[in-house]
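Student: Here is a sequence with its predicted model. Questions after.
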Amino acid sequence: MTLALQYCHITVDDMDEAIAFYRDALGFKVTGDNGPGQQRWVSLSDPVHGGPELVLSSPYAGRSQEDGDALRELLVKGVLPMIVFSSDDLDADFERVRATGAEVLQEPIDRPYGVRDAAFRDPAGNTVRFHQPLKR
């Protein structure tokens, strides 16, 4: 059996701001825009590296009002799982994203466990990290 990750879902509260961040700051390409209003979901792909598609959706997309409300509370608190991207030039990628006005959570730093990493917050409050293996 061969398994590969196909989609990574990211909950957002303002679809247009989220699209701008993932498309303009991170370089993803919108490949689908579906559903009306709070049921809207948008898929994006990495046109250079391929890999799993990102799927942006509202807390209410495919969920009950009660579940959507609970998910929205977690989103507002900034406690949903983070997304981590690998980078082959973390410092350049960091500067490119910072130049878009994205909220910086952590400047690039070398970690004792063998990576250089940095972090931003997307417009919805999700943590977005970049990792690059340190040269040994």
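Tutor: In hand now; what should we look at?

Student: rest of the way, CA atoms for contacts and neighbours
Tutor: Noted.

Student: for the nearest residue to R23 once chain neighbours are set aside, what are its contacts?
Tutor: Spatially, and ignoring its direct neighbours in sequence, R23 is nearest to K29 (5.7 Å; CA to CA, 6 or more residues apart in numbering). Going by CA atoms under 8 Å, 6 or more residues apart in numbering, K29 touches 23, 44-47.

Student: also this one, for the comparison:
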Amino acid sequence: MNFASVRIITDDLDRLVKFYEKVMGVSAQRPAPVFAEFVMPSCTLAIGHSETVPLFGEGSTVAADNRSVIIEFQVHDVDAEYERLKPFIEEWVKEPTTMPWGNRAILFRDPDGNLVNLFAPVTEEAIKRFNGRD
């Protein structure tokens, strides 16, 4: 089994796509007006408009209603990403911090309120843990 993607459902697809294009520094693929994908080597971040929900089962998901998942991206330099994104991110949940498990991280919310974590392993143990994952 291969982990393929995480999909966010939103009422404002264009706004969320533009946000993640700025955060990720890549353009989304738009195979349909109601769907976008950021295809990366490690995984795909998909964004679907709430109009697509009936395709999965009426009421199966609700746009902008997540408080249990963190969307995480491994980066090379958390502090550099923080400086790059400072003019763009309105509210930081966590400014650059080294976590107890050895990752340096910044956390913020996307326009729909989803929590986003940019992190880099910085301690010897964390670096070993992530060796070969990228």
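Tutor: Cool, the structure landed. Small disclaimer: the values here were computed from a predicted structure and weren't measured.

Student: quick one: TM-score?
Tutor: With the length set by TM-score structural alignment, normalised by the length of the second structure, the two chains reach a TM-score of 0.77; 123 aligned residues with a CA RMSD of 2.3 Å.

Student: Map the contacts of K29 of the first structure onto the second structure and name those still in contact.
Tutor: Counting by both residues aligned by TM-score structural alignment, their matches' CA atoms under 8 Å, the contacts of K29 of the first structure that remain in contact in the second structure are 23, 44.

Student: Run through the helices of the second structure in chain order.
Tutor: Counting by DSSP state H, the second structure has helices at residues 13-24, 53-56, 78-85, 124-130.

Student: can you redo these as JSON lines with mean neighbour count and distance to L118 of the second structure?
Tutor: Below are these laid out as JSON lines (neighbours: other CA atoms under 10 Å; distance: least, CA to CA, whole Å):
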{"stretch": "helix 13-24", "mean neighbour count": "17", "distance to L118 of the second structure": "9"}
{"stretch": "helix 53-56", "mean neighbour count": "11", "distance to L118 of the second structure": "28"}
{"stretch": "helix 78-85", "mean neighbour count": "16", "distance to L118 of the second structure": "7"}
{"stretch": "helix 124-130", "mean neighbour count": "12", "distance to L118 of the second structure": "14"}
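
Student: Just put those in CSV and tack on distance to W92 of the second structure.
Tutor: Output for the helices of the second structure, formatted as CSV (distance: least, CA to CA, whole Å):
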stretch, distance to W92 of the second structure
helix 13-24, 14
helix 53-56, 30
helix 78-85, 10
helix 124-130, 24
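
Student: out of those helices, nearest to P100 of the second structure?
Tutor: helix 124-130 (10.0 Å; CA to CA).

Student: what does that closest one contact?
Tutor: 101-103, 121.
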